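Asker: just a sequence and a predicted model for now, questions to come.
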Amino acid sequence: MKTKITALALLFISTALFGQEGWKTLEQEEYAISYPKDWVSSDQKPQPSIQFLLLADEASQKEDLFRENINLNTEDLGGNDMDVEVYAKKSIDQISMQIPSAEIISNQNIKVDGQDAVAIVWSADFGNGMILKFKQIIITYNQKGYALTFSSSDAEYNQYIEVGDKILNSFKLAR
C-alpha cells in the first residue's frame, strides 16, 4: 500500500512540475487522470461499471447538442490475466453485436503509462440523426480490464480529439 501511495505522490508531484498549467487531476486508489480546468468531473454513472465521467465545457454542446466526454469503464476479469489484444477483440465484438451501425475505423497497439494498450476508434449512428465517434483505450492490468473512452459527435471530433488525446494519455495506473 505504501508503494502505491508513494507512486501516486510522485506522479502528482511530476504532474505539478511538468504538467499542463490549468489542469486538474482526478485521483483514485487504482488510477489517476488529468483534465483541463474547464472540464468537470461528474459523479453521474450511466452504468455501474463506469468509474468516472469527465465532461467538456458546456459550450461544447452549443453547435451539435452533444457534450464531449471521457469515461472509464472497468471489468473484473475473474482471476484471468487476459492479454490486452484478446480483451480488445472481445470489446470490438461486443460493440459490433450491441450496435449494428458501428464502424471500426482503426485498431492499433499503443502504450499508455508504459503499459501495453489498444486504441480503437469507431463511430455509430444511434438513430437520432447524430453520428457519434469514439476513441477507446483498452488496457488489462492486475486481472482487471479498463476501457477509457473519449466520446464526441462526429461533427466535432476533430475539434476535440487533441485535448481528448492529452486527457487519455495522462491516465496512470497505481503500481
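Answerer: Thanks, I have the structure now. Residues are numbered from 1 along each chain as shown.
Asker: from here on, just use CA atoms for contacts and neighbour counts.
Answerer: Noted.
Asker: ok, Arg130 to Gln136 distance?
Answerer: Arg isn't right for residue 130; it's Met. Met130 sits 19 Å away from Gln136, going by CA to CA, to the nearest Å.
Asker: kindly report the same for Leu55.
Answerer: Per CA to CA, Leu55 is found 16 Å from Gln136.
Asker: and if you look at Leu168?
Answerer: For Leu168, the distance to Gln136 - CA to CA - is 9 Å.
Asker: intersection of neighbour lists for these two?
Answerer: In terms of CA atoms under 8 Å, 6 or more residues apart in numbering, Leu168 and Gln136 are both contacted by the residues Leu148, Phe150.
Asker: ok, back up a step: which one of Met130 and Gln136 has more residues nearby?
Answerer: A direct count of neighbours by other CA atoms under 10 Å for Met130 and Gln136 places Gln136 higher, at 24 against 15.
Asker: need the contact list for the more buried one.
Answerer: Gln136 touches Ala119, Ile120, Val121, Ala147, Leu148, Thr149, Phe150, counting by CA under 8 Å, 6+ apart.
Asker: what's near enough to touch the closest residue to Asn169 other than its chain neighbours?
Answerer: Setting aside the residues directly before and after it, Asn169 is nearest to Val112 in space (CA to CA, 6 or more residues apart in numbering), at 6.2 Å. Counting by CA under 8 Å, 6+ apart, Val112 touches Asn169, Phe171, Lys172.
Asker: included below, for side-by-side comparison, is a second structure:
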Amino acid sequence: MKIRILTLALCITTTFAFAQEMKTYTKDNLTIDYDATWEISEQKMQPAVKFMILSDASSQISDSFRENINLSSESLQGQKMTATEYAKISLDQITSQIPTAKIISNESKKINGLDVQEIIWSADFGNNMILKFKQVAFVRGGEGYVFTFTSTTAEFDKYVESADKMFSSFKFVN
C-alpha cells in the first residue's frame, strides 16, 4: 500500500514539475492563455492579424525558424456561414496561391463550445524551408476567424501540443 501511495505522490509531483507555466493575454474582447516561454508580438504583419505569439527565440537555432501562432479575422459582410464553409474558402485560397500546398487533414471539431474546422497542411517555400500549418477556423458574430500555428515540419510535433493548449484556452470575453 505504501508503494502505491509513494508512486501516486511521485506521479503527481512530476506532473506539476513539468506542467507548462501559462500567461494570459487579453485584448479587444479576446483572451488566450499562452506558454510563458513564448511571447506576444503586437507587430501586425497584416491588418487582419489580431495578435501573434512567438516561441522562445532559441527555437530557431536548429532550423532558422521561430514557431508562432496568430489569430486573424475578417468581416463576413452579412454572409451567413458555417466554420466548414469559411474554412473551404480559406483552403481554396491556399491551394490557388501556394502550388506546393498539401492538405494533410481537414475535420470538424468543437473547441470551447465553438464549432471549428481544423486543417493541417504543409508547403515547400523553397530554400529547404518546408513549413507545416495547423489552422482552426470558426465563425462568430458576423466575423470569420482563423488561428494559425506555423512551424517547420521538422519541429511541428515538438510544438503542436503547446499550440493546442493555446488554441483550447481561447475565449471571447463577452
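Answerer: Great, that's in hand. Please read these numbers as outputs of a predicted model, since none were measured by experiment.
Asker: just to revisit the earlier point, which of the contacts of Gln136 of the first structure has the most neighbours?
Answerer: Sorting those by how many neighbours each has (other CA under 10 Å) puts Phe150 first, at 27 neighbours.
Asker: and that residue, that's in a helix?
Answerer: No: per DSSP: H, G, I helix; E, B strand; the rest coil, Phe150 of the first structure lies outside any helix segment and is strand.
Asker: ok, now how distant is the residue nearest to it when sequence neighbours are not counted from Ser14 of the first structure?
Answerer: Nearest-residue entry for Phe150 of the first structure: Ile70, 4.4 Å, with adjacent residues in sequence omitted and distances by CA to CA, 6+ apart. Per CA to CA, Ile70 of the first structure is found 23 Å from Ser14 of the first structure.
Asker: likewise Gln98 of the first structure?
Answerer: For Gln98 of the first structure, the distance to Ser14 of the first structure - CA to CA - is 41 Å.
Asker: what's next to stretch 91-100 of the first structure, contact-wise?
Answerer: Ala102, Glu103, Ile104, Ala124.
Asker: nearest to Asp43 of the first structure among the residues you listed?
Answerer: For the contacts of stretch 91-100 of the first structure, the closest approach to Asp43 of the first structure (CA to CA) belongs to Ala124, at 25.8 Å.
Asker: quick one: the closest one and Ile105 touch, right?
Answerer: No: using CA atoms under 8 Å as the test, Ala124 of the first structure is too far from Ile105 to be in contact (10.4 Å).
Asker: more neighbours, these two?
Answerer: Legend: neighbour count by other CA under 10 Å for Ala124 of the first structure and Ile105, higher for Ala124 (20 against 12).
Asker: just give the nearest non-adjacent residue to the more buried one, would you?
Answerer: Per CA to CA, 6+ apart, closest to Ala124 of the first structure is Ala102, 4.3 Å.
Asker: okay, Ile70 and Ser14 of the first structure: which has more neighbours?
Answerer: Using other CA under 10 Å, the more surrounded residue of Ile70 of the first structure and Ser14 is Ile70, with 22 against 11.
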